[in-house]
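Enquirer: predicted model and sequence below, questions to follow.
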Amino acid sequence: MKKTIIYTCPYVPSEWIAAHGLRPSRLMMTAAETTHSIGSVEGVCPFVQSFVNEALTNQQACGVIMTTVCDQMRRGFDIVCRGNTPAFLMNVPNTWQHPDVQKLYLEELNRLGRFLTGLGGKTPLNEDLAEIMLEYDSARRFILAEKGHLSSRQYSEAIAEFNQDGKSDIEKHTTGKEILTDGIPLAIIGGPLLREDLCLFDIIEDCGGLIVLDATETGERGMCAQFDRRRLHEAPLMELVNAYFGSIPDASRRPNNQLYDWFERELASRKVRGIIFRRYVWCDIWHAELYRLKQWTDLPVLDIDVSGRGEALSARIIQRIQAFVEMLR
């Protein structure tokens, strides 16, 4: 069995890890209370808390990758370093448009490559990297094409499974239940979801809504762009830089107009009528983005702030979703 590298940030290219002969696993976390003594992180979002705990206790992982995109995750890196699993902090610049910054990201990938070879990986040849990129690109295209055959929850689960395992068994996510297509089209926007939050998709459907755009970090927004097949063969590593660092929109970017360009395109194409803005109480990045989003869009926005302790099923949130959907009828 290949050695596993765990991480959560979408700016870490899974293809780069796989090309080194290791198994990339981008995790969708499950909420968990802190049980590890050196994993106690007070006052941080539960997603970071859960990943820190996972990094300290995962017996299958041979390496951990964290990034500087999230300040809380960056601080969590110091705690993970106290554990027994080798950890790597990847510098992902918030600015992204200048060629010098793209060069810095490329240098970080090369530095990451040295970390991976130190764990038993092998330095990939260009043709090997290109072949793996084609495999992953084809798998992503397949998942995107299957959207109409899955419920909103099944679709997000399929993306999460692909991120974690490099493939997704679409049939496993189909239940034989009729797919809802006539609900009020909604988008869910925000940072990464916990697995427990996936019940939100069911709750929204029960209330008469339908998530047609999962714009969370763990959803469609966190997927890299499709590869240009010609550039992939000519310069695979640079195409990897373009598809990940140059194309994934996020609230952390400066400027983050790329995020709103993506919103404008996707919200219009899905005919979205309302936005559910789901954020962690302690996430400064997305908390600050709420005001700008409301100023930018004419669509109604429902702000749902959670602490990651099972609120998705709380009466308060269910009632607010019910009222929001009813308002849009």
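Expert: Yep, it's here.

Enquirer: C-alpha only now, for contacts and for neighbours.
Expert: Fine.

Enquirer: so for the helix or strand where residue 132 lies, what gets flagged as buried?
Expert: Here residue 132 sits within helix 126-145, counting by DSSP states H and E. Within helix 126-145, the residues scored as buried using 16 or more other CA atoms under 10 Å are 129-134, 136-137, 139-140, 143.

Enquirer: could you look up the next helix or strand downstream of it?
Expert: As the chain continues past helix 126-145, the following element, by DSSP H and E, is helix 152-165.

Enquirer: helices or strands up against that next one?
Expert: Packing contacts for helix 152-165, counted by 3 or more CA pairs under 8 Å, 6 or more residues apart in numbering; DSSP states H and E, involve strand 23-26, helix 126-145, helix 170-173, helix 199-206, strand 209-216.

Enquirer: these: which one's closest to residue 318?
Expert: Set against residue 318 and scored by CA to CA, those come closest in helix 199-206, at 7.1 Å.

Enquirer: also this one, for the comparison:
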Amino acid sequence: MTVSTRTAHRSATGRRALGTATAGLVLAAGLVACSSDDAQADDGPCAATAASKTDGARSIALPAAEVTVLSPGTGELQPLAVAPTTESPQAVTLETSSLEASVAPTSRTDTTNQVQKTEQQLVTPITARTVCDDPTSLEFRIGTPTSKDDNLDGLLGALDGSTGGLSYAPGMVPTRLRLKPNDASESPARSALEQSIVGALDYAVPLPTTPVGRGAQWRSVRTVSAAATVTQTMTVTLASRDGDVVKLDLAVDEAPVDSVFSIPGSDSKLHIAKFSMSGSGSVTVDLRRLLPVDGALVMKGGRELLGDDPNRPILQQNEFTLAWRKSE
């Protein structure tokens, strides 16, 4: 490895938000090329067409999930049948926050350490509509996001009215995100929006396609490719069900597929010596809606990365949180 420890410290980002997302920062220029203000999301109770499939929105593949039922639960077993309504739009607010704190040697000869802290928080209102004749597709419009970062917050107003869409597989599993920020928006705002939505969708909760009852438990396994490609194992418990509204408890653990950490925007790689990332939370889904109506998840962990000098490791602490709230 030829990368310097200091360069690696500045560049060691993963998938989610500013400290852990790669796609938005690396591909911001691509977003500029394909965005437009012209097409707006449908204003009806459902979306007349899946406009985001043909209007030049950037298409982002989302990781597939393999679901295994560990226990069917007790009482009457019923399918978690997803039947998105076309009678009204869904209004939700997504909030994500990421924090990365890194400690690395300043130089080969200096024994002092450089400490760097990177944080990004975004609150995004979303109005979503199921495509009228396709319950596997969702179109959405973004309201005006906000952020605690004053520099970023001042750029977010230009995103108001940005559009996009989602495609779903059985079990409410999102498979593809399409995103089209307004032309007037700048790269930092576009990147923050993409990172927030992709980060949240990486933790979308798949549903089993077989009947289950209260206390049912299933496992979802997906591979999330990023600076460090990880296997994400999510254990889901059906805590309660009231008609179409289902509350699910979550426990999540992530482990690297290999020891390679690819520095975003560079051909350089680091070696993952140690890695941990786990968390828990809960989410409420309405089987008539494709986005969660409530819930929160907190992920925390750390990693030790080695560059060209194994005696000068980079130590990182990472945290990612997300919350869904129903909007009035």
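Expert: Received the coordinates, thanks. No experiment lies behind these values; they were computed from the predicted model shown.

Enquirer: TM-score for these two?
Expert: Superposed pair, TM-score by TM-score structural alignment, normalised by the length of structure 2: 0.25. Supporting alignment: 141 aligned residues with a CA RMSD of 6.9 Å.

Enquirer: thinking again about what came up before, can you put the helices and strands packed on helix 152-165 of structure 1 in CSV and add distance to residue 324 of structure 1?
Expert: Below are those laid out as CSV (distance: least, CA to CA, whole Å):
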stretch, distance to residue 324 of structure 1
strand 23-26, 33
helix 126-145, 28
helix 170-173, 28
helix 199-206, 10
strand 209-216, 9
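
Enquirer: quick one, helices of the stretch 101-250 of structure 2?
Expert: Counting by DSSP state H, counting those that start in this stretch, the stretch 101-250 of structure 2 has helices at residues 150-156, 187-201.

Enquirer: most tightly packed of these?
Expert: Greatest average neighbour count among the helices of the stretch 101-250 of structure 2 goes to helix 187-201 (a mean of 23), per mean count of other CA atoms under 10 Å.

Enquirer: list the helices and strands that helix packs on?
Expert: Contacts defined by 3+ CA pairs under 8 Å, 6+ apart place helix 187-201 of structure 2 against helix 17-20, helix 23-26, helix 28-34, strand 90-105, strand 113-131, helix 150-156, strand 173-180.

Enquirer: how about TSV for these, with distance to residue 322 of structure 2 added?
Expert: Formatted as TSV, these follow (distance: least, CA to CA, whole Å):
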stretch	distance to residue 322 of structure 2
helix 17-20	11
helix 23-26	18
helix 28-34	23
strand 90-105	4
strand 113-131	10
helix 150-156	18
strand 173-180	17
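
Enquirer: deepest of the ones you listed, which one?
Expert: It is helix 17-20: most buried of these by mean count of other CA under 10 Å, with a mean of 26.

Enquirer: tell me what that helix is packed against?
Expert: Going by 3+ CA pairs under 8 Å, 6+ apart, helix 17-20 of structure 2 lies up against strand 90-105, strand 113-131, helix 187-201.

Enquirer: got these as CSV, with distance to residue 5 of structure 2 columns?
Expert: Below are the helices and strands packed on helix 17-20 of structure 2 laid out as CSV (distance: least, CA to CA, whole Å):
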stretch, distance to residue 5 of structure 2
strand 90-105, 7
strand 113-131, 10
helix 187-201, 26
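
Enquirer: do you know which of those lies nearest residue 18 of structure 2?
Expert: strand 113-131 (5.6 Å).

Enquirer: which residues of the stretch 201-329 of structure 1 fall in helices?
Expert: 229-234, 236-244, 257-269, 284-296, 315-328.

Enquirer: right, so those: which one is the most enclosed?
Expert: helix 236-244 (a mean of 21).

Enquirer: now that one and helix 126-145, what's the angle there?
Expert: 30 degrees (axes from the mean of the first three to the mean of the last three CA atoms, to 10 degrees).

Enquirer: helix/strand/coil for residue 64 of structure 1?
Expert: Secondary structure for residue 64 of structure 1, judged by DSSP: H, G, I helix; E, B strand; the rest coil, is strand.

Enquirer: name the nearest residue to residue 236 of structure 1, sequence neighbours excluded.
Expert: residue 130 (5.6 Å; CA to CA, 6 or more residues apart in numbering).

Enquirer: got the contact list for the one you found?
Expert: Residue 130 of structure 1 makes contact with 232-233, 236, according to CA atoms under 8 Å, 6 or more residues apart in numbering.

Enquirer: save those residues as CSV, and put in distance to residue 170 of structure 1 too.
Expert: Shown next, in CSV, are the contacts of residue 130 of structure 1 (distance: CA to CA, whole Å):
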residue, distance to residue 170 of structure 1
232, 27
233, 29
236, 28
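
Enquirer: hang on, residue 63 of structure 1 packs against residue 6?
Expert: Yes. The criterion here is CA atoms under 8 Å, and residue 63 of structure 1 meets it with residue 6 at 6.5 Å.

Enquirer: ok, back up a step: mind checking which of the helices of the stretch 101-250 of structure 2 is nearest residue 141 of structure 2?
Expert: Using CA to CA, the nearest of the helices of the stretch 101-250 of structure 2 to residue 141 of structure 2 is helix 187-201, at 12.3 Å.
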